[in-house]
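Colleague: Structural data only, the sequence is not supplied:
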């Protein structure tokens, strides 16, 4: 609450008499709820996203000293259950923080200590390395071969995980290189809690009053791909601790409120430990934004997108959930957080079938893998070895993008170039 501080005037009158006593300060003013202009600012960010049919629905939640509030748009609201994807990692990080606080594990314990004796995992890789994405593990294991690309993790078992771990040898010394690894977080969750959902509910969710968060939560909102086509939910098998949670905006506001000190809980020590930076890029479960202080995480499944952020200095938390798999959700989160003025949508142009057909073909990646580009009526489709087919939207005659991620593509006469935040990759065109 803001307090008005009275100004004490020290001095004497011209006659030499003492100054009269200062008037008592007025009573504290209540902070307006919600803050003036907040709704209008978020409405302005969301409007072009809905009008351009980038999402079916989304909900924005904020938590600060005024209290929690939710702004809902389209097909979902603050109580809608949405898949969290990699935001699940925040909860796995909390499980690790809680276990460290209770003396059950130490960050520098070797992972092998907690694996079956027959799994010959490298001794030098620790729990800290898994949690900070510096273990040298790939994003996915090489025996990841989903039978159904629309539910890619469903058939990946713990037995497959152990088989891969027994063969894995890091290419760089653990602790040296940051590389996001869903596999590493899935392994961390297996080590901490083989029965992930039960342990998480007892140690984290119940103390925070998060009754609508879990893996087997009912009433899941209908998800949509980047083209607003309805898709089924994902099931995560051995990857549950890396992406399997479902939750609501109101539940996640409780997590943010507890982290900011607006709600008391029995796990405050674990919450604080999880927020402590371990590297310049990672705390436990939280990534660190470019300002060096804001903690955040994003997540995505085939039909949902999530954004969670915490600015301890400003006392502000933001959650954005959508029932559509579109990375534009992250921009709305940054607007709500005050890190971005407005949402910047990529342009879309219409191309003739003649121009589209110029790029149809197969393109060779490293390791003998191929991408395929097909035309379906008035647009192109990208077919990858381990991803569901994705529609390509034209920004120009040679530049394309997908709406489900930040991937962009530039076509050349003899190749295509994949543009991602972590670098470019060229795929040469195969001979027809």
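Modeller: Sure thing, it's come through. Everything numeric in this text was worked out from a predicted model, so none of it was measured.

Colleague: contacts and neighbour counts: CA atoms only from here.
Modeller: OK.

Colleague: which SS state does the residue nearest in space to the middle of the chain fall under?
Modeller: For the chain, the residue sitting closest to the mean C-alpha position, by C-alpha atoms, centre = their mean, is residue 298 at 1.1 Å. State at residue 298, reduced to three classes by DSSP: H, G, I helix; E, B strand; the rest coil: strand.

Colleague: leaving aside the residues next to it on the chain, what's closest to it?
Modeller: Nearest non-adjacent residue to residue 298, counting by C-alpha to C-alpha, 6 or more residues apart in numbering: residue 307, 4.5 Å away.

Colleague: Please enumerate residues in contact with the helix or strand containing the one you found?
Modeller: Here residue 307 is covered by strand 305-311, with elements defined by DSSP states H and E. Strand 305-311 has contacts (C-alpha atoms under 8 Å, 6 or more residues apart in numbering) with 83-85, 87, 256, 260, 293-300, 316-327, 329-330, 333, 337.

Colleague: Distance check, the residue nearest to the centre of the chain against residue 219.
Modeller: Distance of residue 298 to residue 219, computed by C-alpha to C-alpha, to the nearest Å: 22 Å.

Colleague: repeat for residue 422
Modeller: 36 Å.

Colleague: okay, those two: which has more neighbours?
Modeller: Per other C-alpha atoms under 10 Å, whichever of residue 422 and residue 219 has more neighbours is residue 219, with 11 against 7.

Colleague: second one coming, line it up with the first:
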């Protein structure tokens, strides 16, 4: 392997160290492609993971949905600053004023301000996403004014997928296949379980016991947000190279108008500070990072027991895709990504924060914060905070009992709090926004009462 000859050894060692059943990695740099895989796609079957194995890509799907929207914008069929209802009249949330005001741009940037984790199973029919949009009208709370606050929003991307399907006169899946997947020349990608079984497909493994997650695919209602697609790592590299080529696929077809990738990289909102390694902002469908002073964009994805990481370094002609199916997947992704970006782009990624040896006393916060997927009970405990995570809805399929974790201040009181124990190999971070009105962990979760 001319590019990254150490890649196989890196992932072999990292998978063993972090207890990850299977890993697949692809790296594109300077016109070359490096691929490697290790372990198995399913501990129950023992089937070997290979570079062409397909893993669930989770929310990396949102960049594919964004591509559909940016194509429509390039054709003059969508104005990003118009209300969503101009194109999707049935869109709405509980707040009637927000229903009229939320724009396409705000959905792309996760600033619509409404509940984002509505995973209602609306069936497997072609109307699944449309029925989820209908469900939102009576169930999506407005937790902040449109445009005021970043809060990661799966439901907003379901609405974007339904919008794209409406304007293309198709389902989201068929629109994506016709307008993105096929023109790109992608071969190892599945949008349905019946497509995935044609490949060497990864299953998610959950918990310390690495039990195979019994539901291989999440509800189709959230497909445009990432509940169903799976792909080989090399296909995510192919996708990234299209952006680096200013919207042109490898064999010539133009996927996006010239200048679209530059527009997508413009910050739409600055995120709450969660440490040097975290994204500092959000563009149009893209996470924005500053790594060693160099702009990096990408997206992360997760489904039960599976993780995906996709990064593009525009100034260094590098695309990285890393996929895992259980164990301490986030810790492995950190380790492999750091090594790859150092070797290909000359970048040093900041380390994740660790709990301070002598943390400052925490402000004695008390409260309950509620989202569709979980409630969080916060109370003071001996100079720290005790946060109890109480799963709800689909989260109960992964964790069926409350989990309590101790958090200490990472820096000054009122800033970031860090868990004193690792979760999937990394220390979790939270912070409180607007004088404690929101608990923030990429979602702005409102305080109740």
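Modeller: Right, received. Where do you want to start? Small disclaimer: the values here were computed from a predicted structure and weren't measured.

Colleague: Work out the TM-score between the chains.
Modeller: Here the TM-score for the pair of chains, by TM-score structural alignment, normalised by the length of the first structure, is 0.69; 352 aligned residues with a C-alpha RMSD of 4.0 Å.

Colleague: which residue lines up with residue 326 of the second structure in the first structure?
Modeller: Mapped onto the first structure by TM-score structural alignment, residue 326 of the second structure lines up with residue 324.

Colleague: got a list of what its match touches?
Modeller: Counting by C-alpha under 8 Å, 6+ apart, residue 324 of the first structure touches 55-57, 223-226, 228, 303-305.

Colleague: gap between the closest residue in space to residue 354 of the second structure that isn't next to it in sequence and residue 407 of the second structure?
Modeller: Once flanking residues are discounted, residue 354 of the second structure sits nearest to residue 427: 6.6 Å by C-alpha to C-alpha, 6+ apart. Here the distance between residue 427 of the second structure and residue 407 of the second structure works out to 10 Å (C-alpha to C-alpha).

Colleague: One more: residue 116 of the second structure?
Modeller: From residue 116 of the second structure to residue 407 of the second structure the distance is 25 Å (C-alpha to C-alpha).

Colleague: Now the closest residue to residue 340 of the first structure other than its chain neighbours: which helix or strand?
Modeller: Distance criterion C-alpha to C-alpha, 6+ apart; nearest residue to residue 340 of the first structure, sequence neighbours excluded, is residue 334 at 5.4 Å. Element membership for residue 334 of the first structure, per DSSP H and E: helix 328-337.

Colleague: Just give the number of residues close to residue 177 of the second structure.
Modeller: 17.

Colleague: quick one: secondary structure of it?
Modeller: Strictly by three-state DSSP, residue 177 of the second structure counts as helix.

Colleague: okay, stretch 302-314 of the first structure sits on what stretch of the second structure?
Modeller: Using TM-score structural alignment, the residues of the second structure aligned to stretch 302-314 of the first structure are 304-316.

Colleague: sorry, back to before: let's have the contacts of residue 324 of the first structure in TSV, adding distance to residue 49 of the first structure.
Modeller: Formatted as TSV, these follow (distance: C-alpha to C-alpha, whole Å):
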residue	distance to residue 49 of the first structure
55	7
56	9
57	10
223	17
224	15
225	15
226	12
228	12
303	16
304	15
305	14
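
Colleague: out of the residues you listed, who's nearest residue 277 of the first structure?
Modeller: In terms of C-alpha to C-alpha, no member of those lies closer to residue 277 of the first structure than residue 305, at 25.2 Å.

Colleague: Mind listing what's buried along stretch 166-185 of the second structure?
Modeller: Using 16 or more other C-alpha atoms under 10 Å as the test for burial, stretch 166-185 of the second structure gives 166-168, 171-173, 175-177, 179-181, 183-184.

Colleague: So which of those is the closest to residue 71 of the second structure?
Modeller: residue 179 (8.6 Å).

Colleague: No further questions, thank you.
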